[in-house]
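Asker: below is the sequence, then the predicted model.
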Amino acid sequence: MEADGDPHLARHRLHRFFLWCADSQLPELVTLATTVDTWWPEINAFLETGITNAGTEGYNRLVKVVKRSACGFRNTENSRRRIRFHCTRRQRAAAHQFSC
């Protein structure tokens, strides 16, 4: 919905989308329109810059998975090492690939 960088056209298309959702009277589309309206500043920032926080969110998910599978490390240093090990796996694999 970037509208080729024209903010006026993007706002116009967003308004048309909201009207379409409201006219449909489908609860799912009304919920979708509400969600888009709530997140519009973030969506618009991505459309303008192309920058996301997907990498950070991915690492946060990975840390939560590691913590969940650790079954409660009692030693915080071991917990940090395990998280660091999992978060740097890709870099280690690439370094190993080039060193062989």
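Answerer: Perfect, thanks for sending it.
Asker: make it CA atoms for all contacts and neighbour counts henceforth
Answerer: OK.
Asker: now the lengthiest helix in the chain: buried residues?
Answerer: For the chain, the helix with the greatest residue count under DSSP state H is helix 27-49. Neighbour-count burial for helix 27-49 flags Leu29, Val30, Ala33, Val36, Ile43, Asn44, Leu47 (criterion: 16 or more other CA atoms under 10 Å).
Asker: now do stretch 17-27
Answerer: Buried residues in stretch 17-27 (16+ other CA under 10 Å): Phe18, Cys21.
Asker: got it, and stretch 67-75?
Answerer: Using 16+ other CA under 10 Å as the test for burial, stretch 67-75 gives Lys67.
Asker: continuing past the longest helix of the chain, what's the next helix or strand?
Answerer: Sequence order places helix 54-69 as the next helix or strand after helix 27-49, per DSSP states H and E.
Asker: name the helices or strands packed onto that next one?
Answerer: With contacts taken as 3 or more CA pairs under 8 Å, 6 or more residues apart in numbering; DSSP states H and E, helix 54-69 sits against helix 76-87.
Asker: adding another structure so you can compare the two:
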Amino acid sequence: MEHAPGRGEDRAALLTAWIAKENLRTLLALARTGAGRHQVGHASWKFLTWCADSDIPEVRQLATTVDRWWPEVAALIDTGHSSAKSEGINRVIKLVARNAFGFRNAENQRLRTRCVTTRRARGQLRSAQL
């Protein structure tokens, strides 16, 4: 059975992207360890160097994005805290607003948003019910 041309390159690209992802996960996992500046710097250097040496535009873009957001990433690593919960709630609010696009009753829209963002309702609602 013949292999399609470029299959080896596809596998190499996939492996390169996977290693970049694992290097980023290693860097972000330092948030729960109390790692020192040297350890964080080494993990950051390893990730950014791997991505910069890559020929894959998406991997390089990932490194550019992480570098652009480095103050926030460093704050996560230093404190172990992030804004993930509030970002998740904002995502749900936007989803509800998109689903209700075109409705004329603003009060009902406000109540729907409040309902899906309350602590009790979040655990009970499924995305199909939004």
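Answerer: Arrived safely, thanks for sending. Bear in mind the structure is a predicted one, so any value in this text is a computation, not a measurement.
Asker: care to give me the TM-score?
Answerer: Superposed pair, TM-score by TM-score structural alignment, normalised by the length of structure 1: 0.71. Supporting alignment: 93 aligned residues with a CA RMSD of 2.5 Å.
Asker: related to what we said a few turns ago, any chance of the buried residues of helix 27-49 of structure 1 in JSON lines, plus distance to Cys71 of structure 1?
Answerer: Putting the buried residues of helix 27-49 of structure 1 into JSON lines (distance: CA to CA, whole Å) gives the following:
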{"residue": "Leu29", "distance to Cys71 of structure 1": "41"}
{"residue": "Val30", "distance to Cys71 of structure 1": "42"}
{"residue": "Ala33", "distance to Cys71 of structure 1": "40"}
{"residue": "Val36", "distance to Cys71 of structure 1": "38"}
{"residue": "Ile43", "distance to Cys71 of structure 1": "37"}
{"residue": "Asn44", "distance to Cys71 of structure 1": "40"}
{"residue": "Leu47", "distance to Cys71 of structure 1": "40"}
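Asker: apart from its neighbours in sequence, what residue is nearest the counterpart of Ala22 of structure 1 in structure 2?
Answerer: Counting by TM-score structural alignment, Ala22 of structure 1 lines up with Ala52 in structure 2. Closest residue in space to Ala52 of structure 2, ignoring its immediate chain neighbours: Arg60 at 5.8 Å, by CA to CA, 6 or more residues apart in numbering.
Asker: circling back: any idea how far Leu76 of structure 2 is from the match of Ala22 of structure 1?
Answerer: According to CA to CA, to the nearest Å, Ala52 of structure 2 and Leu76 of structure 2 sit 23 Å apart.
Asker: so how far is the helix or strand hosting Arg90 of structure 1 off the chain centroid?
Answerer: Assigned by DSSP H and E, Arg90 of structure 1 falls within helix 89-99. With CA atoms, centre = their mean, to the nearest Å as the basis, helix 89-99 of structure 1 stands 26 Å off its chain's centre.
Asker: before we move on, back to that, what packs against the longest helix of structure 1?
Answerer: Counting contacts by 3+ CA pairs under 8 Å, 6+ apart, helix 27-49 of structure 1 packs against helix 7-24.
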